[in-house]
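Peer 1: Okay, here's the prediction I keep looking at, along with the sequence it came from:
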Amino acid sequence: MRPATAGLHQEQTGTLEGISEEIGLGGVFELVQRVISYEIFELSGTPVNLMLIFTVGLLLIATWTLSNFLQRAVEKGFRSRGVEDIGTTAITKRLLHYAVMAIGLGIALETIGISLSALFAAGAIFAVGLGFAMQNIAQNFVSGLILLVERAIKPGDIVEVEGRVVRVLKMGIRTTIGRTRDEEEIIIPNASLVQSTVKNYTLGDPFFRIRASVGVSYDSDMRAVRDCLTRAARSVQGRVEDRDPVVLLMDFGDSTVDWQVSIWSDNAWSAPALASTLREAIWWALKEDGIEIAFPQIDVHFDPVVEEAVTRLPRAG
């Protein structure tokens, strides 16, 4: 072997032996650590290496996965609560996706050394201004989420809002659509359902009272009146049979003795018709028993002295 060739062979052998020693079992971890910790460039004073890039990538993947999971959970929750509006579900999922991704991206940028303090300050000012401009929309949006979570009101329920009875057709994030007994569809802001008192006839048990008032003459036999009104209430078709009617003497009026008759119903939608049937039954029952339904009247009594003085007055002509 020539001396030059021998020297080159010895040099290569020494290099391989050095590499072998360096990447041995004891040095593999150190070599990997050196590679992933090697600074590629610097960003805002933060050294960027493979480890940091891997961490940021893993964080973004985890954020994306969390966003998809939450969107599926929201869609499933809406479906279980009877929300069939595709637009409402899509908007809610998209807003949730943007919010989760914005948080994840912000954490990732902070991790690589990009400060978001100035951006957050500007965003806070913008959010305050936008909040004042969209206060009602935001209020209705949050109220819609509360209604969907609590399920105090759901499609198919019969509710009374601001003195009007409606059947709930659809519930959205911002508004709820209902139909009145006159077949009119109305749009109700969700904030009204959350902030005001709402009577839900179908929330628990469906039973409620239907009342009718009537006044009879002071000359009537009150025991006979009670029996007559009880018989009339029991004759009403459509009432809840296993709950007895209630007949109450409510007051002594100027011209009438006031009674109140109440029966039970389990159908709030047909309550006006049932109340009409009850009043008709009361009318005919009182007529059959010869009991007078009194009306306002005034009895005028003259003082005898005054009456005599008036009669002595000279007549005109």
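Peer 2: Cool, got the structure.
Peer 1: use CA for all of it now, contacts and neighbours both
Peer 2: OK.
Peer 1: so what's residue 56 closest to, chain neighbours aside?
Peer 2: residue 108 (5.5 Å; Cα to Cα, 6 or more residues apart in numbering).
Peer 1: again with residue 220
Peer 2: Nearest residue to residue 220, sequence neighbours excluded (Cα to Cα, 6+ apart): residue 291, at 6.4 Å.
Peer 1: ok so that neighbour is a strand residue?
Peer 2: No. Secondary structure of residue 291 (DSSP: H, G, I helix; E, B strand; the rest coil): coil, not part of a strand.
Peer 1: so the residue nearest to residue 56 makes contact with residue 54?
Peer 2: No. Using Cα atoms under 8 Å, residue 108 makes no contact with residue 54, being 11.0 Å away.
Peer 1: These two: which has the busier surroundings?
Peer 2: Remark: of residue 108 and residue 54, residue 108 carries more neighbours, 21 against 12, as counted by other Cα atoms under 10 Å.
Peer 1: What is the neighbour count of residue 243?
Peer 2: Counted with other Cα under 10 Å, residue 243 comes out at 11.
Peer 1: What residue, apart from its backbone neighbours, is nearest it spatially?
Peer 2: Going by Cα to Cα, 6+ apart, residue 243 has residue 264 as its nearest residue, at 6.5 Å.
Peer 1: which SS class is the one you found?
Peer 2: Applying three-state DSSP: residue 264 is strand.
Peer 1: Report the secondary structure state of residue 210.
Peer 2: Residue 210 is classified as strand under three-state DSSP.
Peer 1: What of residue 34?
Peer 2: Per three-state DSSP, residue 34 ends up helix.
Peer 1: Spatially, what comes nearest to residue 36 if we skip its sequence neighbours?
Peer 2: Closest to residue 36 by Cα to Cα, 6+ apart is residue 50, at 4.8 Å.
Peer 1: Break down the stretch 201-317 of the chain into its strands, ranges please.
Peer 2: Taking DSSP state E, counting those that start in this stretch, the strands of the stretch 201-317 of the chain run over residues 208-216, 246-252, 257-265.
Peer 1: what's the most buried one of the ones you listed?
Peer 2: For these, the largest average neighbour count (mean count of other Cα atoms under 10 Å) is found in strand 257-265, namely a mean of 21.
Peer 1: Put this next to the previous one:
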Amino acid sequence: MNVRALSSCFLGICTIACSWLLWALPAWAQITETAPVLLDGRVVFEVARSGQFSATDRAQEATRSLNGVVRATFRPLQEEQEESISITVSTTETIPTLQLNGRHWLSVTSEDTPEGRSLIEQARIWESSLESAIARAKYERTQQFLIRSALLSFLAVAILLFFLRGINVICDRWIYPYLQESHSTPTGGSSYTQPLTIANPRFIAFQVVLNLFRFLLILITLIYISTRFPQTRHLNRQLRDTVIYSLTSDIFPLGNNAYSVLDLIILIGLLTALFILARSIKQVLRMRVLSITGLSRAAQETIAVVANYGFILIGTLVLLQLWGLDITSLNVFAGVLGVGVGLGIQGIAKEFVSGLVLIFERPIQVGDFVDVGGLVGTIENISVRSTELTTIDRVSVILPNSRFLEQEVVNWSHRSGISRLHIPVKVAYGSDVELVRQTLLDAANEHSDVLSIPPPNIFFLGFGDSALEFNLLPWISEPRKQFQIKSDLYFIIYKLFQERGITIPFPQQDIHVRSGKLPVELTQERNL
């Protein structure tokens, strides 16, 4: 298996793993029935549902009240904070409650208490956690801490700039020259080096990875700086919670269910993994299994393509079922798709059907040498929408599949690769026609690519205006080399004609005057 196949398998496994994690995280979040109480973006403790109040409602109310008291009591950039917040546990009611500055803040219910622990013990634990969190919040608003955090933030930015500069230097000195050297194409004694542009696939892949790495470094630095200050940490937590809520909220109704943005991301990830896995299986099937069966290249390609699309079709249906989508609900989508085909995507549907006809009926196959509307080349790939043809100039041309069904296609490789060339030759009047015939046969037999069975033929086409016209008809087994073979035969014919004294005429006309006189005036040249 080559490196590309291994890379595809690795990407497929990683995509499946990430998709599974994205799938498992929302389910795990739904199982947990607690919500965190936050102070300056840090978790103090978690509360559970109580009566008609959900865990999220209780946590949000407690977080809002706690942060309001802390912001009102402790002011930033003060050397010493003389103010304090009193935390007490009140047991005067049926259940213990936590009070801030003598005011009710949060009740401790049986749902908040794990098995084997009393409400009072749980209240004391929360009181201790709250005291530590408030003490830390008080310290983080002092002038000493803020100055230290600012210096650390500047240091983090400096380290980031140093790393980014170092990455640029490493790329310019070593990586870019290596990529450029790896794409050098030797030709004789010299080499042509492909420039590092968008036409270089390795350069594109490296740039994508490099930009992702740079973005990751910048993101890590911003997250670190935001966690150094209480205010930015709180905003960071709010932003993260907002993003999570936006991703997990059911906003796309489909059938009897509703799906979130995260659900769509999961589906896209699973489908991406499916396509990568299908492509890897196609490569392994074609290179490791079909290559040892003795089948032709066209048959191998056809089997691999059918297996690829069959795997994608079955895998898509299975993934949609596992994703939670009722397949019967796709009837509406199928109806909409039918209307769309009638209104605007007839061309795509037409090419799709044409591709299926080409794959299964096989009028052309991968490796065939064809002529389509003046485009002469070899079929390299047949997909459900288009076909790739490589011309004799090594230029790839993408043709719609319908073009092969609606136009006349000359396929020199269809059924049998043996074909006959037509090489017209003219000789001067007075030439020995038997010598010409034998010379043309000798020229054909001298070329190694001309078949001896069936033997080449020589046709005397007739008497032209200024030459005797012959046609050399040699048989060849490699149609894609016909232009080179024609050129070689003309070189051989010209050489043999010169050796045997056979003249190649040029267009000429003889004028015969039957009557009348032509006024011709002779002038004597004078020596100057």
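Peer 2: Noted; the coordinates are in hand. Since the model is a prediction, treat every value here as computed from it, not as a measurement.
Peer 1: How close are the two chains, by TM-score?
Peer 2: Put the two chains on top of each other and the TM-score (TM-score structural alignment, normalised by the length of the first structure) is 0.60; 224 aligned residues with a Cα RMSD of 3.7 Å.
Peer 1: Residue 34 of the first structure: which of the strands of the stretch 201-317 of the first structure is closest?
Peer 2: Among those, the nearest to residue 34 of the first structure by Cα to Cα is strand 208-216 (77.8 Å).
Peer 1: matching residues in the second structure for that closest one?
Peer 2: Aligned by TM-score structural alignment, strand 208-216 of the first structure falls on residues 419-427 of the second structure.
Peer 1: hmm, who's touching that stretch?
Peer 2: By Cα atoms under 8 Å, 6 or more residues apart in numbering, the surrounding residues in contact with stretch 419-427 of the second structure are 412, 467-479, 482, 486, 502-505.
Peer 1: same deal with stretch 373-382 of the second structure?
Peer 2: Contacts of stretch 373-382 of the second structure (Cα under 8 Å, 6+ apart): 355, 358-359, 364-371, 387-392, 407-409, 480.
Peer 1: Turn the buried ones among those into a named PyMOL selection, would you?
Peer 2: Here is the PyMOL selection string for the buried members of the contacts of stretch 373-382 of the second structure, based on 16 or more other Cα atoms under 10 Å:
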select buried, resi 355+358+359+364+365+366+367+368+369+370+371+387+388+389+390+391+409+480
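Peer 1: quick one: what's aligned to residue 159 of the first structure in the second structure?
Peer 2: Checking TM-score structural alignment: residue 159 of the first structure goes with residue 370.
Peer 1: residues in contact with its match?
Peer 2: 376-379, 409-413.
Peer 1: Report the distance from stretch 320-327 of the second structure to the chain centre.
Peer 2: Relative to the chain's own centre, stretch 320-327 of the second structure is displaced by 25 Å; criterion: Cα atoms, centre = their mean, to the nearest Å.
Peer 1: so how far is the biggest helix by length in the first structure from its chain's centroid?
Peer 2: Identified as the longest helix of the first structure according to DSSP state H is helix 50-80. Relative to the chain's own centre, helix 50-80 of the first structure is displaced by 27 Å; criterion: Cα atoms, centre = their mean.
Peer 1: Now do the buried residues in it.
Peer 2: Quick answer for helix 50-80 of the first structure (16+ other Cα under 10 Å): 52, 56, 59-60, 63-64, 67-68, 70-71, 74-75, 78.
Peer 1: possible to save the residues you listed as a markdown table with distance to residue 127 of the first structure?
Peer 2: Formatted as a markdown table, those follow (distance: Cα to Cα, whole Å):
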| residue | distance to residue 127 of the first structure |
| --- | --- |
| 52 | 32 |
| 56 | 27 |
| 59 | 26 |
| 60 | 25 |
| 63 | 23 |
| 64 | 24 |
| 67 | 23 |
| 68 | 26 |
| 70 | 24 |
| 71 | 24 |
| 74 | 25 |
| 75 | 27 |
| 78 | 28 |
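Peer 1: The first structure: helices as residue ranges?
Peer 2: 3-22, 28-36, 50-80, 86-111, 117-133, 135-150, 190-195, 222-234, 271-288, 304-312.
Peer 1: In TSV: these, plus distance to residue 172 of the first structure.
Peer 2: Converted to TSV, the helices of the first structure look like this (distance: least, Cα to Cα, whole Å):
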stretch	distance to residue 172 of the first structure
helix 3-22	66
helix 28-36	50
helix 50-80	10
helix 86-111	6
helix 117-133	21
helix 135-150	7
helix 190-195	8
helix 222-234	42
helix 271-288	28
helix 304-312	74
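Peer 1: Spit out the contact partners of the closest residue to residue 260 of the second structure other than its chain neighbours.
Peer 2: Using Cα to Cα, 6+ apart and skipping the chain neighbours, the partner closest in space to residue 260 of the second structure is residue 250 (4.2 Å). By Cα under 8 Å, 6+ apart, residue 250 of the second structure lies in contact with 258-261.
Peer 1: Ok, residue 417 of the second structure next?
Peer 2: Going by Cα under 8 Å, 6+ apart, residue 417 of the second structure touches 477-479.
Peer 1: how about a cut-off of 10 Å?
Peer 2: 368-369, 411, 476-480 (Cα atoms under 10 Å, 6 or more residues apart in numbering).
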